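Q: here is the input, now give the coordinates:
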Amino acid sequence: MAYQNFTDLDVYKECRQFRMAISLLVKARFPPDEKFRLADQILRSSRSITANIAEGHGRYYYKENIRFCRISRASLFETLEHLITAFDEKYISDEQLVDYKAKVDLCGRLLNGYINFLKKQQKPREEDG
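A: Next up is the predicted model:
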């Protein structure tokens, strides 16, 4: 199935929901003295997830799209590390960390699936050769 826009991708939709959840978390739970430290880092890494999906989609070449999806996946795991730091600093509870980790896992599975889809699309088809 060909997509007209990156916003149609399930992986983008799920990662967008995750990004918005992180934004709400930062606004509600992080102290003001973290504004230019952990809060800034976690917002940047979570925004990088969806931004790289969008940028890769706009490249129109499978190999470049895959590269940007891998960067997106790295930003996803960076965001998880920031969530672990937030837990260690007592900004979020153990239950919240578990919930966010489940969201990270889902986004990661979707990203891996999308990367695998793109890899298959870039290979020459047997009937063409």
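Q: for the rest of this, base every contact and every neighbour count on C-alpha atoms.
A: Will do.
Q: ok, the residue most central in space within the chain - contacts?
A: In the chain, the C-alpha nearest the mean C-alpha coordinate belongs to Ile49, at 3.4 Å (C-alpha atoms, centre = their mean). Ile49 is in contact with 15, 19, 71-73, 75-76, counting by C-alpha atoms under 8 Å, 6 or more residues apart in numbering.
Q: run this one through as well so I can compare:
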Amino acid sequence: MAFQRFEDILVWQKAQNLSVFIYQNFLKSKDFGFRDQITRASVSISNNIAEGFERRTNPDFIRFLYFALASNSEVRSMLYLSQRLKFLDDPTTKELIDKTNEILKMLYGLIKSMKDQPNS
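A: Modelled structure (predicted):
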């Protein structure tokens, strides 16, 4: 792998930032179930990247990157729902959805580059 530490992976950094934004925007939500689900899903993105990286094999890393993709999609789906439920205003929702779309593209790019490596 080209990275020495998972902390060096840009998509991990972006996923961590997304989690911070999610926590900040749902901190005062009175819907505890919703808040718990979206914050857990957001944290799961960076955690799966880190866990997969530490497995130290390309197939395992790729598998965990797919888990991160699934968590990212869960967050994006919940953001659409939060907008419909008026938990967030439209500009904030758009900003957070844009962040999930950026993470999506980066994860797919990382998966592709891992699959293209000869030892995968």
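Q: ok, the contacts of Ile49 of structure 1 in structure 2: which stay?
A: Conservation of the contacts of Ile49 of structure 1 in structure 2, assessed by both residues aligned by TM-score structural alignment, their matches' C-alpha atoms under 8 Å: retained contacts are 15, 71-73, 75-76.
Q: need the counterpart of Arg59 of structure 1 in structure 2.
A: Alignment note (TM-score structural alignment): Arg59 of structure 1 maps to Arg55 of structure 2.
Q: distance of the closest residue to its match other than its chain neighbours relative to Arg5 of structure 2?
A: What sits nearest to Arg55 of structure 2 in space, not counting adjacent residues and going by C-alpha to C-alpha, 6 or more residues apart in numbering, is Phe61, at 6.6 Å. Distance of Phe61 of structure 2 to Arg5 of structure 2, computed by C-alpha to C-alpha, to the nearest Å: 13 Å.
Q: tell me the contacts of the aligned residue in structure 1 for Leu79 of structure 2?
A: Under the alignment (TM-score structural alignment), Leu79 of structure 2 maps onto Leu83 of structure 1. Residues in contact with Leu83 of structure 1, defined by C-alpha under 8 Å, 6+ apart, are 42, 97, 100.
Q: filter these down to the ones in helices?
A: Among the contacts of Leu83 of structure 1, the members falling in helices (DSSP state H) are 42, 97, 100.
Q: show me the contacts for the aligned partner of Lys99 of structure 2 in structure 1.
A: Matched to structure 1 by TM-score structural alignment, Lys99 of structure 2 sits across from Lys103. Lys103 of structure 1 sits next to Phe18 when contact means C-alpha under 8 Å, 6+ apart.
Q: ok, back up a step: most widely separated two among the kept ones among the contacts of Ile49 of structure 1?
A: Cys15 and Ile71 (13.4 Å; C-alpha to C-alpha).
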